[in-house]
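Engineer: Sequence isn't available, so here's the structure alone:
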């Protein structure tokens, strides 16, 4: 035994029944000195002689903290009995914070979802996970990826621009707007995540990539002395099968591992003839250093996945009531995607382009990340993270019409609108049979997009915990650096099909001077294919930050600042095949300030408030060239956010009530809109917005087995500036409700569990002009399961889950391609409904 040390040992148990808690953490506050309990709940921890503050925590239980006095060379026995924490209020916040503060004691609003909840949602999109969070509007009508996520009335376009996604403290992507791919295309949820935290406000938003509006952070399971193994098999109607695996444990006394992954095949949820297929594998190895004073963890990911993406399509319009229409075959049309439109090819200046649409949203590649932290003897803590990522990525999609008419057409109208002879004939490509005179036609476009991406990220910081007067400080100074590069090569082409599910390709022929002319060949509109974009965008970011997290009497205080320099590099071909390029560089600086405070009113109630002044660097793709080599101006968009509220935590009841105020100035909003000639173009609009809102969350356990919960957000958001369209000032922000919420009930007795929830989304408008109203809708979700023990530590759960239980046809959006020109009149309305009801069956083995 080292000189000047002693030993603290004992047992950690459940207070209700005395059962041991294996894997509980026992650690010295403000240091990395700690250990975990063994399979029988026992622990042993070497401590310096003298008085130390020791905490004991375990997920789902209330943390205990006590002072112990250790004598040199002696052993002090100390047992702990932890009581259940039904609301996880005492879980330690890990997202970008350096003091071990719990949710309840953090001066910010946050939402946590633990592994048990995530386990039931591994196959779902980020929208299904995030729509349960107060203040977030999440749309998942497109499928598993590219969810549209809006937070607190910010006009983000839905691509996580104000709510970056992190995995283990490092952003999936550090730069926004190199192209329009959402960041969730680069990873999938699996069983290997310990929890998800969404934090808003406080200095936590200054670290890492930085975002004053909020950060979504997924923390991976890392191995411990207690092995954890899990296999989950899933089936769903519509031809879905998925297998997930998790394995974690100990390699030796100081080395631990965790591995997770999945393989999945899916022909649904909508039948298109296209398939979602692929998988992902993630893992980490953690090495403890110098008797637990430090750790080195190596993380890795490999993904090879293809996902079908659903866009808006023509819906039946009955005086503003939108519903799924009937097709030529008399059956309900759920989508106009079709596997018959996958074999087209056409010439470009750079060779023949072959259709990529069968790949859907394709991502192949991964990342390697290293995480090092060390607690020095003088109480300085060093943390270093670095990541390299490289992905081959395509975002191929069916658009929502031909860009001119955009709705199903009568055969005679189709010919007249395109100047074709009235005696032209329509035949099915697959059979050669003519169409019936009453059959509708639907001309659509496909957009293929190649978007490979590479990124290098590094973060370095030092923190020190110290007492100054009667206050305890946790001071952090650090730097964040990244370089991200992404291509954007786009190809667009058109085809003609009839109007039904999985439209059949249609050929149009006519006679001209005795010669047969083909307007389409195999359904492909002759001459419609072209390459429309050949770009490379990159961004280099360097930031420094300084923050202090303070504990003083009943107060927890945050204060911090961040300064960041961003430099963007733009390369765009001026006319495809011209071999001439516009090249430009833009750069700017941003400054952020955050302050937050919490007052401990009692053991059951805390008051909190926070304020932040932040920035957002405009999307590089929004920057145009004024003349060759000369770009538009580039300056940060300013965000101000303030929040105040109260947290309540009792034995059976927890609640959070808060009000917030958010403004955003001179936002460069980028949209893909129809150009009127069958193509699409990027349209930039400069906007400012303001939102005032109220968020409330409550959860009540009637018994330890029965829980009622819910949340409500009411907000007043509006445009305060719209360049070029002053008439839109005062309008609602597009696609965002002024009222939304959720109600749920859950039961779990350890054998049988069941839950029912209902998410409500209020009225919205489809565009900035507010010319198209979208009615309120709700999504109900049912989950139930039965668990049986297979041994002392082994179990099996058979569960069923139903998404959209009531089979709602709520409309999440109109046609982004039509934008402000879209109206609510006519026989058809182009919109995207939520996905229809789907039933999942899951078998989960734990051992």
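Structural biologist: Ah, there it is. Note that the coordinates shown come from a computational prediction; the quantities given were computed from them, not determined experimentally.

Engineer: Please count neighbours and contacts with C-alpha atoms only from this point.
Structural biologist: Fine.

Engineer: Kindly list the longest helix within the protein.
Structural biologist: Counting by DSSP state H, the longest helix found in the chain is helix 411-417.

Engineer: following that helix, which helix or strand shows up next?
Structural biologist: strand 425-428 (DSSP states H and E).

Engineer: Show me what that next one is in contact with.
Structural biologist: Residues outside strand 425-428 that contact it (Cα atoms under 8 Å, 6 or more residues apart in numbering) are 433, 434, 435, 504, 505, 506, 507, 508, 509, 510.

Engineer: C-terminal to it, what's the next element?
Structural biologist: strand 441-450.

Engineer: Run through who's touching that following strand.
Structural biologist: Residues outside strand 441-450 that contact it (Cα under 8 Å, 6+ apart): 355-357, 393-403, 406-411, 414, 487-499.

Engineer: With stretch 746-765 instead?
Structural biologist: Outside stretch 746-765, the residues touching it (Cα under 8 Å, 6+ apart) are 131-132, 137, 705-708, 732-745, 771-788.

Engineer: go again using 6 Å as the cut-off
Structural biologist: Residues lying outside stretch 746-765 but in contact with it, judged by Cα atoms under 6 Å, 6 or more residues apart in numbering, are 705-707, 734-737, 739-745, 772-787.

Engineer: this is the other structure I want to compare:
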């Protein structure tokens, strides 16, 4: 590296933008880097997640997965879901796009928003308390080339330390600077005008200080073309200083990004594959940029939709990590993190809650008959004339064209969060037993708003549909009713204005012991949550589309002339649950190549604050911690050519406050959050293996099977007796298998991710088939000089362009039916070919 450029890099490392990276939880200065080709758990990589002592895989009595930086870069085609889908025991589905992936861990029912598997960067949770609203935590921080490896640890004491993680901890561990400058730059292109530039730099600053900085910029109009584009950037970085017996690191992150989120659409009702639209082409998305100009009147002035922003986030995080050996086997660790984000989320709801399926023009009039003086039962087309025109051109909509009605919920969800952790560790030898005690405390606070406005619209049934204006005239009276204006059929059909604040206090004590061939981990945690919620009540008032310059004998429908809005009155509630967790692990080394392990825990999950139900007297519905008991036992092995593990597991969950976003009871109304109480029982098995076939060629694979049932289910949304049913959206089987060729001049990978059958709802009335996503990655490495390398690569996501429904319409809950002409759900993303040019030094 030439001197002038080196100075520029070092100067950038201390700029405010370069400080943008999340908080580091566990020091990796003394640990070995994960092998860059790692996918399955590696016995030679030191795992630091969910423990206070780093251990190699063969000596870790929990199940862990480590994925190195090169593999992470290869896997990240569309979203974090593409990475997490390769991890044993996880179902990760990214059909919605780059963010808000649905992630499920075996044995635990959830809505898929990382409820039991928090995302951490360097051991610090992205948001100190989840569940204040339903936004997914992968929106706020994204992995990039600055990540050294990903660790996922499940079971054992992983739920005790720091912020905890009941189902497992997803932890991205960043690279830190060393004594030499290193860097990587890449630019990626794909169909639908995708361009992404990434970089990562790290090295020395001087006087014992080191830097690391990374980031990306991306513009993308796909993979489903709707007229909404993804555009934005992220910058992250850290500065570390090593001193006698300790290390201090500061971190920072800045992000400003917008990306579309693909909602549920009508699929073919028999095949659950993309349906054919009016123009004869497959309908892959019904989202449309024609909605970008939508506006209507409210008591607070004119409402302008933010649908064009998609999922938008702008904000920052800063953190610090301090470690010091204070002598005589004692060490001190402290860390803190703060973050503040502005965030909006435009959600397409998968139906207008009136027709909910593509419909003929006559059937549309019948469904909306109550808005022009008739009823669905008595409507007679012969008594009316109608007009259907395209809103943008005024041209008549062909009479044989189907219409599709949907709703958009504009969500404003700004939040701020802060957390801190302090602990003392003590190494002690008692006889033949080596102890490592950890006594720690944790505090986290999060405040978030949930301000939602829902409106409904109608368009033709095609990709990125055109909006449709509709009116109907009573022949006998001559009265005309406008049912759709600029595509709008309902203005302000739903309104939410909630605030939530969460404070978490925890203390924990653990002892990690080693005695000869035995390793024992035991520990406990106590935690208290102080939660405050505030919900504004609503009212139906005049508003919406203003009735100006209407012709004589013409009126607006009730959906256009009335609006649901806030009353100005708020219901408030407070909760203060507390609970405890215990965990115990044991591992026995049969030999240097084989270990047996078992872990068991009694943990808890603090209910999501958005599930708090308040009555008119500010009383709060019962709000108790949800108890989760887990056990796992198995074997780990390693030889010169093959390594892996196999295990069985069992889990029970008691009194989960399950939250479902379900259509409201009134036709056309917005979805509402419905809470019901469930308990579950699950057992299963998982295994993984890495085998060297010949030099440079390895086979890697993992598979997880589970069988789960509800043991308690309070009636909700058509599921009056679901005890004994399987959990919705949880696959019975997931697997990943691949061949990986690695040579210093050429590399290639061919691997498949399979997601097994799932039920669309707790009623178990519709079962979706499994699907495969095959990936191909090939690359050529060109040495330049010294340690400089240029790599040219190509990646094909969904190589065979397979199709498969990943979910039904969650908004319809158990009320969705099979056997209809159309089925509302979401398909996996289509094939995409990406090319990348990288330079590393």
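Structural biologist: Done, it's in. Remember, it's a predicted structure, so these values are computed and weren't measured experimentally.

Engineer: Got a TM-score for the pair?
Structural biologist: Remark: TM-score between the superposed chains equals 0.89 [TM-score structural alignment, normalised by the length of structure 2]; 771 aligned residues with a Cα RMSD of 1.9 Å.

Engineer: just the buried members of the contacts of strand 425-428 of structure 1?
Structural biologist: Neighbour counting by 16 or more other Cα atoms under 10 Å classes 435, 504, 505, 506, 507, 508, 509, 510 among the contacts of strand 425-428 of structure 1 as buried.

Engineer: and the gap between the third one and residue 353 of structure 1?
Structural biologist: The reference is to residue 505 of structure 1. Per Cα to Cα, to the nearest Å, residue 505 of structure 1 is found 20 Å from residue 353 of structure 1.

Engineer: sorry, back to before: list the buried ones in the longest helix of structure 1?
Structural biologist: Neighbour counts over helix 411-417 of structure 1 (16+ other Cα under 10 Å) mark 411, 414, 415 as buried.

Engineer: same deal with stretch 184-194 of structure 2?
Structural biologist: For stretch 184-194 of structure 2, a neighbour-count test (16+ other Cα under 10 Å) marks 184, 185, 186, 187, 188, 189, 190, 194 as buried.

Engineer: Please apply the same query to stretch 607-626 of structure 1.
Structural biologist: Here stretch 607-626 of structure 1 shows 607-624 as buried, counting by 16+ other Cα under 10 Å.

Engineer: rewinding a little: buried subset of the contacts of strand 441-450 of structure 1?
Structural biologist: Burial by neighbour count, 16+ other Cα under 10 Å: within the contacts of strand 441-450 of structure 1 this picks out 355-357, 393-403, 406-409, 411, 414, 487-499.

Engineer: Which residue numbers in structure 1 does stretch 141-149 of structure 2 align to?
Structural biologist: Counting by TM-score structural alignment, stretch 141-149 of structure 2 pairs with residues 187-195 of structure 1.

Engineer: Run through who's touching the matching stretch.
Structural biologist: By Cα under 6 Å, 6+ apart, the list of residues contacting stretch 187-195 of structure 1 from outside reads 113, 114, 115, 119, 122, 218, 219, 220, 221, 260.

Engineer: how about 8 Å then?
Structural biologist: Residues from elsewhere that reach stretch 187-195 of structure 1 (Cα under 8 Å, 6+ apart): 112-115, 118-119, 122-124, 218-221, 244-246, 258-262, 280, 282, 303.

Engineer: Now a ChimeraX select for only the buried ones of these.
Structural biologist: In ChimeraX, a selection of the buried entries from the contacts of stretch 187-195 of structure 1 looks like this (16+ other Cα under 10 Å):
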select :112,113,114,115,118,119,122,123,124,218,219,220,221,244,245,246,258,259,260,261,262,280,282,303
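
Engineer: And stretch 163-183 of structure 2, end to end?
Structural biologist: This stretch, stretch 163-183 of structure 2, spans 32 Å end to end (Cα to Cα).

Engineer: Tell me the residues of structure 1 aligned with that stretch.
Structural biologist: Stretch 163-183 of structure 2 maps onto residues 209-229 of structure 1, going by TM-score structural alignment.

Engineer: before we move on, what about stretch 361-368 of structure 2?
Structural biologist: Per TM-score structural alignment, the counterpart of stretch 361-368 of structure 2 in structure 1 is residues 411-418.

Engineer: Tell me how far residue 695 of structure 2 lies from residue 659 of structure 2.
Structural biologist: For residue 695 of structure 2, the distance to residue 659 of structure 2 equals 51 Å [Cα to Cα].

Engineer: Counting neighbours, go ahead and name the busier of those two.
Structural biologist: Per other Cα atoms under 10 Å, whichever of residue 695 of structure 2 and residue 659 has more neighbours is residue 659, with 19 against 10.

Engineer: quick check, that one in a helix?
Structural biologist: No - Residue 659 of structure 2: not assigned to a helix; according to DSSP: H, G, I helix; E, B strand; the rest coil it is strand.

Engineer: list the contacts for it?
Structural biologist: Applying Cα under 8 Å, 6+ apart, we find residue 659 of structure 2 in contact with 111, 611, 673, 674, 675, 676.

Engineer: From those, which land in helices?
Structural biologist: Using DSSP H, none of the contacts of residue 659 of structure 2 sit in helices.

Engineer: Give me the subset of the residues you listed that lies in strands.
Structural biologist: 673, 674, 675, 676 (DSSP state E).

Engineer: most surrounded residue in those residues?
Structural biologist: Tallying neighbours with other Cα under 10 Å puts residue 675 at the head of these, with 19 neighbours.

Engineer: Find the nearest non-adjacent residue to that one, please.
Structural biologist: residue 659 (4.6 Å; Cα to Cα, 6 or more residues apart in numbering).

Engineer: The residue in structure 1 that the one you found lines up against and residue 181 of structure 1, how far apart?
Structural biologist: Counting by TM-score structural alignment, residue 659 of structure 2 lines up with residue 670 in structure 1. Computed as Cα to Cα, the residue 670 of structure 1 to residue 181 of structure 1 distance reads 13 Å.

Engineer: cool, residue 795 of structure 1 as well?
Structural biologist: According to Cα to Cα, residue 795 of structure 1 stands 40 Å off from residue 181 of structure 1.
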